[in-house]
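Chemist: here are the coordinates; sequence isn't available:
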């Protein structure tokens, strides 16, 4: 059985050392079997840019749990499979900084993968075919008007 813990965090400011939201999906054998989402009170000010980007503000998180209050609830999920994130370096660093700032001990090593890196590796596999396609388009014959003919999609 394969079990993936897909997660994403939002941050309140440019320091990226606290969360303002976290979303988690638990996937077993390709099926979503659990979902979790919570706003997080970062106990830090919000930057205008981050608020515009995420739609999350100090008012939005008022009354939300802080990271330590949330950790007891999400730790069992985060410990139950391979962590997966899009741009995992960002999400893992935010998680690490939150754990360190609040002096929460977790694991010395955590297995994770990054969908950005997976996508780049997959794209590189198909790059030669794409380059051949672009080269062939450059060599299309010219039309009588002197303009290059556009390929027709069928």
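Modeler: Thanks, I have the structure now. Since the model is a prediction, treat every value here as computed from it, not as a measurement.

Chemist: from here on, just use CA atoms for contacts and neighbour counts.
Modeler: Noted.

Chemist: secondary structure element for residue 131?
Modeler: Using DSSP states H and E, residue 131 sits in helix 115-138.

Chemist: report the buried residues of that helix.
Modeler: Within helix 115-138, no residue counts as buried by 16 or more other C-alpha atoms under 10 Å.

Chemist: comparison target below:
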């Protein structure tokens, strides 16, 4: 039961504007590492985004850019099982940041606790991270990258325990999901398989700033 949970916050609506990342590593079902990094996106901050995550331009002044931080982050991604709540967002932030920095994509499988909870907890009125966390008695400070990553890890552990599976891969396959993948040159989405062929997306340099 080993995996890494990830959460990004962005400075504005551009997916390449990551201003913080939280990472939590789980080994044998226990949290063994957690850390948050502030990132200088070298972009403007939208007041709406600031109101959500409370990160300001002053706070990231002097912090590393994504390109500078990537050598530190890469070991947490390469060949790991990556998990995020609403992974389509966090994985797109990762791709856009890598594209903007002209960095190669790492190779890993990834999973989405939002989609998994929609299938497993279908009776719930909402599957947002705070709602699912509250369902399991998990308290946290929403829209803080580290707190969100930790809550995601705890939600997945609860889902695994509830469904009696030993890994994210087992859980995803049991509920008909295609495991997401990132690899050099492209990615496949974490999605309901339902007999569909695997859709691959080729690498496209990011032109958004």
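Modeler: It's in. Keep in mind that this is a model prediction, so the values were computed, not measured.

Chemist: picking up where we left off before, name the residues that touch the helix holding residue 131 of structure 1?
Modeler: Outside helix 115-138 of structure 1, the residues within contact range by C-alpha atoms under 8 Å, 6 or more residues apart in numbering are 84, 85, 86, 87, 88, 151.

Chemist: now do the contacts for the second one.
Modeler: If I follow you right, that is residue 85 of structure 1. 6, 7, 8, 91, 112, 113, 114, 115.

Chemist: how about the fourth one, what does it touch?
Modeler: Shown here is residue 91 of structure 1, whose contacts under the criterion C-alpha under 8 Å, 6+ apart are 8, 9, 85.

Chemist: of all these, which comes closest to residue 95 of structure 1?
Modeler: residue 9 (8.4 Å; C-alpha to C-alpha).

Chemist: can you count the residues close to the alignment partner in structure 2 of that closest one?
Modeler: Counting by TM-score structural alignment, residue 9 of structure 1 lines up with residue 8 in structure 2. By the measure other C-alpha atoms under 10 Å, the count of residues near residue 8 of structure 2 is 27.

Chemist: how far apart are the one helix or strand residue 8 of structure 2 maps to and its match in structure 1?
Modeler: Using DSSP H and E, residue 8 of structure 2 maps to strand 3-10. In the superposition against structure 1, strand 3-10 of structure 2 averages 0.4 Å from its aligned positions (mean C-alpha distance after the TM-score superposition for structure 1).

Chemist: please produce JSON lines containing the contacts of residue 85 of structure 1, extended by distance to residue 45 of structure 1.
Modeler: Listed next are these as JSON lines, based on distance: C-alpha to C-alpha, whole Å:
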{"residue": "6", "distance to residue 45 of structure 1": "27"}
{"residue": "7", "distance to residue 45 of structure 1": "23"}
{"residue": "8", "distance to residue 45 of structure 1": "20"}
{"residue": "91", "distance to residue 45 of structure 1": "19"}
{"residue": "112", "distance to residue 45 of structure 1": "29"}
{"residue": "113", "distance to residue 45 of structure 1": "30"}
{"residue": "114", "distance to residue 45 of structure 1": "29"}
{"residue": "115", "distance to residue 45 of structure 1": "30"}
